[in-house]
Structures are given as C-alpha cells and as structure tokens.
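K.L.:
Sequence first, predicted model second:
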Amino acid sequence: MMKHLIYIILLGIFLSSCTKNFEETNTNPNGTPTALPQQLLAPALVSTLSYNMLRNRNFNNELMQVTVNISDAEGQVFRYDFRSTWADYLYNGLYSELTNFKDIYTSASDELNYNKSYMGISLICQSWIYSILTDTYGDIPYFQSNLAKDSGIYEPRFDAQRDIYSDIFKKLDTANTLLSAGTAINASSDPVYNGDVAKWRKFGNSLYLRLLLRVSAKSDSAVLKIKDIVETNKGNYPIMTSNSESAILRWTGVGPYSSPYLSVREQDFRSPGIASFFIDNLAQWNDPRIDIPTYGTNGFNRWGIAPYSGSYQGIPSGYAPGENPVKKCYFYSNTSAVSLMTEPMTGMMMNYAELQFILAEAAAKGWISGSAETYYNTGALNSITQWIPTWPVSITTWLAAADIEWLNDETLDQKMEKIHRQKYYALFLTDMQQWFEYRRTGHPYLPKGAGLRNDGVMPARMTYPVYVQSTNPTNYKLAIASQGPDEISTQVWWQKP
C-alpha cells in the first residue's frame, strides 16, 4: 500500500482534486461529497497557467532567445544545457491538474449536475494540457494516466504521440459538439470567458487548428481537417474572430487571480537580460510594444522592458563561458510601474494573432483558399493591438517601413520565415509554444552562440523525470525502446523526418 501511495504522489495522479489556494473546494465537510464543475474550473485554470507561465519564463524564454541568464555556471538553459531535474515541475504539475479537469467532466456528466458545456470545456482543457505534455516529453502516459484513484493503475503505460494526437482530435470534436448546445454555465466560475460558452467553442476549434498544424508533416488527414474546419464545414467549426475572443486568463490581482509572476522575487525576475534576437527585431521595426513615445509610463514600455541609455540593447544568446557580456535591457520588476509581474494579460492560453498566422501558413502552402498576405497582415496587426488597442498606424504602412511586408514572389521558405518571425512575438508568454513551433519548422532563424551544447542543435524534448525510472520502470523502458534514448536530442514523432 505504501508503494502505491508513493506512485500516486510522484506520478501526479493525486487522490485529491484540490488545488493550491482553493483547498475548501474538496475538503469542506459541509459541502457536497464531490466538487461541482463550477467549483473546480477556476482553480484548475489558475494552477495550470501558473505552471505554464513559470516554465515559459525560465525555460522557453531561455531556449528561444527572449532572455539570457548571466552565468558561467553549468546547466544553463540558454546554452542548451539543462539538468534532468528541470523535467519534474511541469510533468508533476500538469498531471495533477488533469485530475481536476477530468473530475469536472465526471461531475458534469452526473445526472444531478449534467451540463454539456462544462463537459466540453473539460475536454478542451484536457486536450490543451496533454498537448503541452506530449510536445514537451514525447510519448507519455495518456490512456491510463490519472487512473490510480478509480482503477488502481499506478504504473501507467506510455502511449505513442501519434495515438495521443489522434485521441486529442476526437476530444476536440466531441467538445465542439457538446458546446454547440450552448448550455449556460456559472459566469463567476470562468475567469477566461466569464461564462461565454460560444467563445470556449471558438477557442477549442482554434486549438484544434494549432494541433493539426503541429502534426501536418506527418498526417495528410490533418491537412484535410484544416481545410474542413476553415472552409468545407466552417459553419460547424466556429473559430476566433477577434482579439476579444483570445483565450486569456486576465489577472485582476484580487483573491486567487494574482499573477504567478508575483511569486518570483523582484531581483530574480529582472536578473536575466533581454536577448539580442528578441529586442533587436523590435527596435529595428520601431515596434510600438517597446516604443516609449507611443506607450510610455514612468519611462517604461508596454512590456515593462527597461531601456539602456535611451536605447534597446540585448545580450547575444549562447555566449561562451568567460565572454562576460554586460546586461543592458531586462524585464522591469517594480510592481508599481509597468511590469509583466502585474500585467493582466500574461495568463495566455491562445490568442487571435496566433490563429491568423496558422491560417497564413496553411494558405501559403495551398491547403486552404484565401490570401496568405491578408492572414499575415491581420496576424501582425492583432499581435500589436492585443497590447496597444488604440495603435493608430496602418499595418501595411508599418510592415513596409520595417521591410517585413508580404511579398508574393518570395520562396515558401522566405514566407515561412516572415510568418514565424511575427508568430514568435504573438506567442510571447504562451507556455512553450515558441519552442514547439521552432522545433516543427526551424523558424524563425536564431543566431547560434559559441557556447552552445548539444552540438548546437535546439533540444528536441525534456527528459522524463528521473523518479519515473524507479516508480514505473517497465513502462519507462518500453517508452525509450520505442521513442529513442531519454535524451534532449531524441526527436518526438511529429518532429522526425
């Protein structure tokens, strides 16, 4: 029994569905024996985004040249050199939240609490979380995960990523059908859309397109499904149509809705410098998101980046030990000024601009009709106006001035670089999506420093948590025998040639 309990704790398959800061949801002896969907949804969303945001900050941003830690120590992520202990946090956290979202589905399926919308939202959130897990680690426990409490499965098998994606698509189709009924939910239970079920449906179908594109190189049926959603059967698959429909949990600073960035010490938050790649593009384009005259408050810009001597200068990523670059720009951390620590929109799940760049790629590759240029321009515009709604400049004028306008006679690779360089900024703060998309496409082109490890190749995955080798040894060995060595260089299914 003790062995089984250890498995439950370590594998993130928890007996309780409680979440940090929401303990009374399942432990109040005067409440219902099983938590209701409206009690579980908000805490599960808050906790999931907390895991995503903290790993975005110190893992994704370091790999993808948003920030650079100033250190010559071993295990620096920006040098493609990270310890196996990095794996535990996201793996444990997201599996624990899957328990909560599965409990939402179970409760909403009950005759007394029956609610199609909560069921659909649960399936969307499960798909969102499982996709992050499998894109981070590769083959993972899926069909047998989170079943310790109900089925006594303490050593779940690892499923092939191909099969995981196939089932995720089934979940998203089912969610679309469930949400089409428009069953009302408690607005106060929903910190993302305030109870607007139609927007949840649009998010689910937009997420569907993100994931179909992710596996498009491995699946002709995924390409056909993209066309089905966007054109053939679009009336049955509504997708986001504006920034107002972006899936963002906006931190209010009240009660549980305080940004997880506030848990980071201010000196640690501003410790990494801004990478040259991230800041140089914005400066070269005169991008309003860092343009002080356009959006200046106390000397800082929309993203709370502190300028250096009146200009924006970054640190080359991947620098070799001993080069000792000087930190110039960084994300400001004073919570009384403009800062990402208190920014309401950092709870990013998926935004409208990302969807437009998905459509731009699909159109450029001839999978859907419509103008790739129009999708590209709309994506670039909304990536900016999401942060600066009153930006007065014509997007075509701005793109031309920055020398990044769409040109139909360019090669497909040149078009992909343009799309993904803009998409890189649209994905800012969105869990590990920048890293996933770079691994899928090789875009945007990132400069390579002399200090990179892993033969200078972007890591293809995180390794599994070390404890999995001892708590689930048989299935761990089967997983690496199928997928490849448990190393950062082993490519996941959708990334393999």
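P.N.:
Sure thing, it's come through.

K.L.:
hey, let's count contacts and neighbours off CA atoms from now on
P.N.:
Will do.

K.L.:
what sits against the residue lying closest to residue 401 once chain neighbours are set aside?
P.N.:
Take residue 401 and drop its neighbours on the chain: the residue closest to it by C-alpha to C-alpha, 6 or more residues apart in numbering is residue 285, 7.7 Å away. Applying C-alpha atoms under 8 Å, 6 or more residues apart in numbering to residue 285 gives the contacts 401, 402, 403.

K.L.:
try it against this one:
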Amino acid sequence: MNSSWKKYLLLVLTGLTLGSCSNFEEINTNPNAATKASASMLATTLILDISKNALGSISPMMNDKSIIRMEFPENAQYNYLGRTSFDGLTVLNNIEKMVALSPEGAYKNSYTALGKFVKAYKFFWLSMQLGDIPYTQALLGEKGTLNPAYSPQKEVMVGVLNDLEEADKLFAAGIKFDGDPIYGGDITKWRKFVNTFELQVLLHLYRKTADTDLKVKERFSAIVTGKPIFDSNSDNFQVVYSDLAGQRYPFYKLGNTTRIYTMVSNVVVDKLKALDDYRLFYYADPSPIRTAKGAAVDSWDAYAGYDPSMVYADLTVIYAGKDYSNVNSRYLELANAEPVYVLSYAMSRFMLAEASVRGWITGAASTYYSDGIRASMKFTAGNTPDNVLFHHNRKLTDSYIETYIASDKVKLKTTQSVAVQLEQIINQRYLSTFMLHAPYDAFFENRRTGFPVFPINPKSNLNVPSDKFPIRWIYPQKELDYNTENVNNAIKSQYSGNDDYNQTMWILQ
C-alpha cells in the first residue's frame, strides 16, 4: 500500500460534521480532525471502495477453484452463491457531493470523471451478478424515489459504456487531483484504467456484436487504436502493502489463521505442471510429506493439488495426512508480499489476444498473448525476494521466461480453431491472477466462455441441479421485502418469475 494510504483511510473514517456545533461539541472537537467534507476526501472514499475488491478475500478464490479451504465446508467452494446486496451502491451518493465541492474548471473535470467511472464500475458488476437492476431510478431516495424501477440489462450496459467514454473525455480535459491513494491523481493512469476496463466490459458483451446500439467491435477497436490503455505493470490498478498496522498484506501471518486451512487446487497445480511453468514454485509450497521422503523442493513431483469439488469428508482425510501443497510461504511471511489488483496489464494483454482471435482488432494475437505471460511472470518475479523458501530454486529469470513463451506447450496455436486459442488465452489469464486477485474474474470468464474448465461433482455441488454450475446470484431479501413490485416485475420479465441461480440473463443470451 503506498505511503498515503493510511492518511487517506484515516480521513475517510473521521466523522464529517456538516452543520454548526453546540458549545459542548466545539469544546470536544479534535482540532486535528476533519470537520467538513471536501472533494478530495469523498474521492478517497470512492476509490477505496472499488479498491477493496482487490483486498484478498479467500471466497472468490474458492469460487474460482484455485484455493481449497478446510476449516469447514465452504459455500463458495461448493457453488452456492446466495443472495447479493445493493448496499454497495450507497457509496455512489458521494459522487454528486464530490463534484459540487470541487473547484470549477479542470479539477471539476477530473472529479466528475472519477464519479462517472466509479458509477459505471459499480453498476456493471452488480448487473453481471443479477441481470436487470435499478439504474435510471437508483440513488434517488433524497429526491423521493424510494422504490426504484428496474432497468433492463441492456439499458444498464449502454449507460455503463457511455459513462466510461465520458469519463475518458473528462479526464483528458482534467488535471492531477487530490484524494487518490492508488494513482496519486495521475489523470493519464486513470484514462488507461477507464479505457482498459471498458475493453473488459466489451468482451463480456461479445454475444451482442450485432447490436447497433452497443457497437461492441467498433468501440473496442476505437479504444485500442486511439486511446491510452495499460501498457506496463506500472499501470495496474492495485493496492500496494507495507509493514505498518492496517497496511499489511491480507494473508500475512500476524493474527491471521487463514493459511492454516488452505490447499492449492489441482486446477492450478496441474495446469502449471503440464506447461513446465515455474510459477508453480512461487505460488505453492511442496508437500511436507513428499519432501520428508526425499523429494527435492524444486521437483515437480513434490507438489500436489487436489480436486476442489471433492466431497469435504474425503478432503479432510487428505488434509489430515498433510500430503498436499499449501500456498507459498511468502504470502504468510511477507507483510508487503505483493500488490493485489482489480485489473492488470497482463489481463489487458490477454483481452487484446482474445479480441484479435475474434477478428475485432488487427494486432497479432500471439504477440498480445506472449506479452500477457511475460507481464505476469515479471510481476511475480519482481515482487518476490530472492529466497529459496519463496522460489524453491526455480527462478523466473528473463531467459527462462522467453524460453517458456517460445515452447511448443505454451505458444499460441494460431493454426488451430478459435476455441483452442481461446482456451490457451483464458487459461493463461487464469494463471496470471493467482492470489492477486481480480475478484471473480475466473468465474465470469468460465461463465462467458467455458474456460478455464472447472471440475463439477454432483455429490458435493450445492447448486440445483447438481450437475450444473450456478450462473447468477439471486436478488437481495431487502428488495423482496421493500421494493416487492419492482423486483418481482424484473424477475417476471427476465426469468418467467423464477429467481434462481440457473437463469440466463440477457448478456449471456
């Protein structure tokens, strides 16, 4: 986390007194605390809110089948999604206030751009979970709309794309702004983030390329050819940690028992082994049982991953026997282990590779694909101290990286079908996000394309039917209780009145 993070966090958590004080309040007011909101403080609130999606929750990793957790049977591991919540939208009430408090001119452009981006980001991911959501009438409670109608998912997506494009234009006409703990108010980096995120949105709309309102391919190509996007790891939208209270890596050992119960899945381990990929030795520790029997820590056979869909009782036997690979000890031992990101340069290169394979852009898919692998490996190597405990004598050197990319097992199979190439691209995207962790990225990629392929076990799957993965969350109980008519209308119009986990929303049709 950068040096300004703690300062901003403390400001955000400070009470914001907007009215006059009584004599008692004046006497007891901390002269060093903020007593009035400012545009920069509200900007911090908004940026921290979207940053928290990167803060290393174990649940998305179980959902993405990269981590097995053994403290007790986990809903996320066994495909129970549950109800989502609209509570995360309340932070958007800060946008109008932030813009109103910002100075006129270039500063207001920057803060307005930030507001449009955060709004687009929040509504996009909520719609991706559910389908239709309150959108055009959302956040109007102060103006009397307490029961907002639902907007069709297409309308949400059109609004998201328009807000992202407007945010880019406003940032371009803006100036460095205060209150940004990630990019330090650098508008060029924000433009890159906004445009790269729009590429991600457009790929999720790949089934809608014939829709003239969306103009999916045209928008994608225009961004790649004419707007700034991520062009190095330094552009990642990520949280950087340090060895200070409240700023340490989420899985650091101090007061953290998470790693006691974790195992790395075979979805990750077997893919890395099949590709002779040294990231295995940075992501995982060897099985203590196998090393005790003489296996070297740099031996592929020393590492063991297991099926995350295995019945919990069977996994407990393996867990008790300790013949498995846990996550690499660097995640436990280093307070600043590595940054955790929402969106990365490596991911963006894999997006471009996919777009090229689909014929949306003219650049070589193999080049974008290679760039993504290189960025992922350099990120891992650059954030790992040169310690045998952390790389197990299999260093990700520049020479190794180039040899790996050029190997027959890894290089993009450009003469084969689109499906074959997409599987390679998305598998590498999946491997690049291990423990970092773009939240639910692999879940949405699997839902969108079928890759990476996840194991499913009817004996352990909590979804009904038990031979299928769920593809959406269900609507919040609060909506059913307090906005009953509108949510029921949305359920009826989309899903014939059946709000369950297997219904196919518009974006997937």
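P.N.:
That came through fine. Nothing here was measured: the structure is a model prediction, and the numbers come from that model.

K.L.:
hmm, back to that, now, of the contacts of residue 285 of structure 1, which are buried?
P.N.:
With burial judged by 16 or more other C-alpha atoms under 10 Å, the buried subset of the contacts of residue 285 of structure 1 is residue 402.

K.L.:
In structure 2, what residue corresponds to the residue nearest to residue 401 of structure 1?
P.N.:
By TM-score structural alignment, residue 285 of structure 1 lines up with residue 275 in structure 2.

K.L.:
For that match, give its distance to residue 410 of structure 2.
P.N.:
7 Å (C-alpha to C-alpha, to the nearest Å).

K.L.:
could you pull out the helices for the stretch 101-250 of structure 2?
P.N.:
106-130, 153-172, 187-204, 216-226 (DSSP state H, counting those that start in this stretch).

K.L.:
Skipping adjacent residues, who's closest to the equivalent of residue 164 of structure 1 over in structure 2 in space?
P.N.:
Matched by TM-score structural alignment, residue 164 of structure 1 corresponds to residue 156 in structure 2. In space, and not counting its chain neighbours, residue 156 of structure 2 is closest to residue 135: 6.5 Å by C-alpha to C-alpha, 6+ apart.

K.L.:
In contact with residue 361 of structure 2, which residues?
P.N.:
220, 221, 224, 352, 355.

K.L.:
What is the three-state secondary structure of it?
P.N.:
coil (DSSP: H, G, I helix; E, B strand; the rest coil).

K.L.:
Aligned to it, what sits in structure 1?
P.N.:
In structure 1, residue 361 of structure 2 lands on residue 368 (TM-score structural alignment).

K.L.:
measure its match to residue 398 of structure 1 for me?
P.N.:
27 Å.

K.L.:
Please list all residues in contact with residue 356 of structure 1.
P.N.:
Contacts of residue 356 of structure 1 (C-alpha under 8 Å, 6+ apart): 375, 376, 378, 379.

K.L.:
repeat that for 10 Å
P.N.:
The contact partners of residue 356 of structure 1, taken as C-alpha atoms under 10 Å, 6 or more residues apart in numbering, are 206, 240-242, 362, 372, 374-380, 382-383, 419, 423, 426.

K.L.:
Among these, which ones are in strands?
P.N.:
The members of those all map outside strands under DSSP state E.

K.L.:
Can you select the buried ones among the residues you listed for me in ChimeraX?
P.N.:
Command for ChimeraX, covering only those of the contacts of residue 356 of structure 1 found buried under the criterion 16+ other C-alpha under 10 Å:
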select :206,240,362,372,375,376,377,378,379,380,382,383,419,423,426
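
K.L.:
Which of the contacts of residue 356 of structure 1 fall in helices?
P.N.:
Among those, the members falling in helices are 206, 362, 372, 374-380, 382-383, 419, 423, 426 (criterion: DSSP state H).

K.L.:
Name the nearest of those relative to residue 442 of structure 1.
P.N.:
residue 419 (12.0 Å; C-alpha to C-alpha).

K.L.:
Excluding chain neighbours, give the residue nearest to the counterpart of that closest one in structure 2 in space.
P.N.:
Under the alignment by TM-score structural alignment, residue 419 of structure 1 pairs with residue 425 in structure 2. Among residues not flanking residue 425 of structure 2 along the chain, residue 350 sits closest, at 6.1 Å (C-alpha to C-alpha, 6+ apart).

K.L.:
My read is that that neighbour contacts residue 374, right?
P.N.:
No - counting by C-alpha atoms under 10 Å, residue 350 of structure 2 does not reach residue 374; the two are 11.1 Å apart.

K.L.:
joint contacts of those two?
P.N.:
In contact with both residue 350 of structure 2 and residue 374: 368, 432, using C-alpha under 10 Å, 6+ apart.

K.L.:
more crowded one of the two?
P.N.:
Counted by other C-alpha atoms under 10 Å, residue 350 of structure 2 and residue 374 do not tie: residue 350 has more neighbours, with 28 against 19.

K.L.:
Please report the distance of the more buried one from residue 223 of structure 2.
P.N.:
15 Å.

K.L.:
Then residue 64 of structure 2?
P.N.:
For residue 64 of structure 2 relative to residue 223 of structure 2 (C-alpha to C-alpha), the value is 29 Å.

K.L.:
quick one: which of those two has more around it?
P.N.:
Higher neighbour count among residue 64 of structure 2 and residue 223: residue 64, with 27 against 16, using other C-alpha under 10 Å.

K.L.:
Could you pull up the residues touching that one?
P.N.:
58, 76-77, 79, 267, 308, 430, 434, 439-446, 452, 454.

K.L.:
one step back: any idea how far residue 478 of structure 1 is from the residue nearest to residue 401 of structure 1?
P.N.:
Residue 285 of structure 1 is 49 Å from residue 478 of structure 1, by C-alpha to C-alpha.

K.L.:
try residue 151 of structure 1
P.N.:
22 Å.

K.L.:
Comparing the two, which shows the higher neighbour count?
P.N.:
residue 478 (14 against 9).

K.L.:
In a helix, that one, correct?
P.N.:
Yes - remark: residue 478 of structure 1 belongs to a helix, assigned using three-state DSSP.

K.L.:
That one contacts residue 140, correct?
P.N.:
No - with contact defined as C-alpha under 10 Å, residue 478 of structure 1 does not count as touching residue 140 (11.2 Å).
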